[in-house]
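Compute the structure for the input listed below.
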Amino acid sequence: MSAAARVGDPTGHPGTVAPPGVTSVLIGGRPAATVGTPHHCAAPPPATHPPSTVIGPGSATVLIGGARAARVGDRAGCGSAVVSGCASVRIGG
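Coordinates of the predicted model:
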């Protein structure tokens, strides 16, 4: 099981899981991230690219707001993975 991803959690090169997430579900006080949650990549030029979303794979067994829950290790459309999440909330599947 992996730590739950939330809005504001860091991704690999560098970036963050971006708002809004699922605002009705708070994990560690922040909105939950799901497959489809925006991702903002802050890589400096010339490596910049258009905004993307978390594409997963996400959890096959845990849905938040009808979408697969995102976890540490899930990737954004640019290939960057979520590198840290809420250590006290683990999501399997």
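
From here on, just use CA atoms for contacts and neighbour counts.
OK.

For residue 40, see how far away residue 20 is.
12 Å (C-alpha to C-alpha, to the nearest Å).

neighbours of residue 90, just the number please.
14 (other C-alpha atoms under 10 Å).

residues near the closest residue to it other than its chain neighbours, how many?
In this structure, residue 90 finds its nearest non-sequential neighbour in residue 3, 4.5 Å apart by C-alpha to C-alpha, 6 or more residues apart in numbering. Neighbour count of residue 3, defined by other C-alpha under 10 Å: 20.

Which helix or strand contains residue 3?
If you go by DSSP states H and E, residue 3 is part of strand 2-4.

please give me the structure for this one as well, since I'd like to look at both together:
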Amino acid sequence: VPHIGGPVLPAPATVLIGGLPAASLGQMCLCTGIPDSIITGSMTVLINNKPAARLGDSTAHGGIIVSGMPSVLIGG
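As a prediction, this is how the structure comes out:
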């Protein structure tokens, strides 16, 4: 089944970056096949005790996060 990536699905807005909910490891993403999820993240910045997701982090279906808040850099 081909996978066509989509947006990261909204999470509870306990942490906001640029007024939008922050994404983290394990968060679900839209996909045309079975549900997808974020599988990489920062090892030094946690959001609700999970690694923060950043531009360039990966999803289980081979996708990559390609949008975010350009004025915020998360290391690690």
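
TM-score them against each other, please.
Overlay of the two chains. TM-score (TM-score structural alignment, normalised by the length of the second structure): 0.88; 73 aligned residues with a C-alpha RMSD of 1.2 Å.

if you count what's nearby, which of residue 20 and residue 40 of the first structure comes out ahead?
Neighbours were counted for residue 20 of the first structure and for residue 40 using other C-alpha under 10 Å; residue 40 has more, 22 against 15.

what sits against the residue mapped onto the more buried one from the second structure?
Alignment note (TM-score structural alignment): residue 40 of the first structure maps to residue 30 of the second structure. Residue 30 of the second structure is in contact with 5, 6, 7, 8, 9, 36, counting by C-alpha atoms under 8 Å, 6 or more residues apart in numbering.

again, 6 Å this time
Residues in contact with residue 30 of the second structure, defined by C-alpha atoms under 6 Å, 6 or more residues apart in numbering, are 6, 7.

how close does it get to residue 39 of the second structure?
Distance from residue 30 of the second structure to residue 39 of the second structure, by C-alpha to C-alpha: 14 Å.

Return the residue of the second structure aligned against the residue nearest to residue 90 of the first structure.
Counting by TM-score structural alignment, residue 3 of the first structure has no partner.

So which residues of the second structure form strands?
5-8, 16-17, 20-21, 28-31, 36-37, 46-47, 50-51 (DSSP state E).

Could you export those strands as a markdown table, including distance to residue 76 of the second structure?
Formatted as a markdown table, the strands of the second structure follow (distance: least, C-alpha to C-alpha, whole Å):
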| stretch | distance to residue 76 of the second structure |
| --- | --- |
| strand 5-8 | 21 |
| strand 16-17 | 17 |
| strand 20-21 | 20 |
| strand 28-31 | 21 |
| strand 36-37 | 20 |
| strand 46-47 | 10 |
| strand 50-51 | 9 |
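
which of those sits most buried?
Neighbour counts (mean count of other C-alpha atoms under 10 Å) averaged over each of those peak at strand 36-37, with a mean of 22.
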